[in-house]
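J.: Have a look at this fold, sequence not included:
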């Protein structure tokens, strides 16, 4: 039977992988390229202002390793994009499944 320590390590690895996949999914879906609600390409700073997230946070999301992205950040991006959380997570699940493992 696995030890409590190995369970914690596995959960850390899974969480890191989920965050990486979430960030990569957001980057591919919404940041390639950055655009406003009219579909016009805008700068990262303009996008940042529009959704109320710092430009440095957007840079962290764009990093291929991702980062520990808060739910409020995902919500802010979806709200700016006029995209429901239900649709967002449904598409994420279709792409990555429901049992992400290292």
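T.: Everything's here; your move. Only a predicted model underlies this, so the values are computations on that prediction, with no experimental measurement involved.

J.: use CA for all of it now, contacts and neighbours both
T.: Will do.

J.: Wait, a strand at residue 65?
T.: No - Residue 65 is assigned coil when assessed by DSSP: H, G, I helix; E, B strand; the rest coil, not a strand.

J.: check contacts around it.
T.: residue 20 (CA atoms under 8 Å, 6 or more residues apart in numbering).

J.: Tell me the buried residues in the host helix or strand of residue 8?
T.: Element membership for residue 8, per DSSP states H and E: helix 4-30. Neighbour-count burial for helix 4-30, counted by 16 or more other CA atoms under 10 Å, picks out 14-27.

J.: another structure for you, compare them:
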């Protein structure tokens, strides 16, 4: 019984981390989508440039977030010419290393 409770707690924590990470990425890059020259573009244009579906961008922008794969984060960072290391450092600076429940 304790193992099930631990797994449930871990799943809840993981969902919270994903929510915060999605919101962080959305605030940083997706609330106003831009091309590499800094001009505002539509979400559909942005999703084509990044190599993701528009629905994936919508899920990232939703307040609930979703279980975001690292490949999605990489595609966005590659387009934005932004280091994964810097992105995760900024995320850690904002939320800490131990996100509470």
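T.: Here it is on my side, so go on. Here the structure is a predicted model, which is why all the values come from computation and not from measurement.

J.: picking that back up, please name every helix or strand in contact with the helix or strand following the helix holding residue 8 of structure 1.
T.: The helix or strand immediately downstream of helix 4-30 of structure 1 is helix 44-51, counting by DSSP H and E. Applying 3 or more CA pairs under 8 Å, 6 or more residues apart in numbering; DSSP states H and E, we find helix 44-51 of structure 1 packed against helix 55-62, helix 71-80.

J.: want to throw those helices into CSV with distance to residue 44 of structure 1 and mean neighbour count?
T.: Shown next, in CSV, are these (distance: least, CA to CA, whole Å; neighbours: other CA atoms under 10 Å):
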stretch, distance to residue 44 of structure 1, mean neighbour count
helix 55-62, 7, 17
helix 71-80, 13, 15
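
J.: number of nearby residues for the closest residue to residue 32 of structure 2 other than its chain neighbours?
T.: Closest residue to residue 32 of structure 2 apart from its sequence neighbours, by CA to CA, 6 or more residues apart in numbering: residue 40 at 6.8 Å. Counted with other CA atoms under 10 Å, the neighbours of residue 40 of structure 2 add up to 13.

J.: before we move on, the earlier item: dump the helices and strands packed on helix 44-51 of structure 1 to JSON lines, plus distance to residue 99 of structure 1.
T.: Compiled in JSON lines, those are given as follows (distance: least, CA to CA, whole Å):
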{"stretch": "helix 55-62", "distance to residue 99 of structure 1": "22"}
{"stretch": "helix 71-80", "distance to residue 99 of structure 1": "19"}
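
J.: now for those, which one comes closest to residue 6 of structure 1?
T.: For the helices and strands packed on helix 44-51 of structure 1, the distance to residue 6 of structure 1 is smallest for helix 71-80, at 26.5 Å, taking CA to CA.
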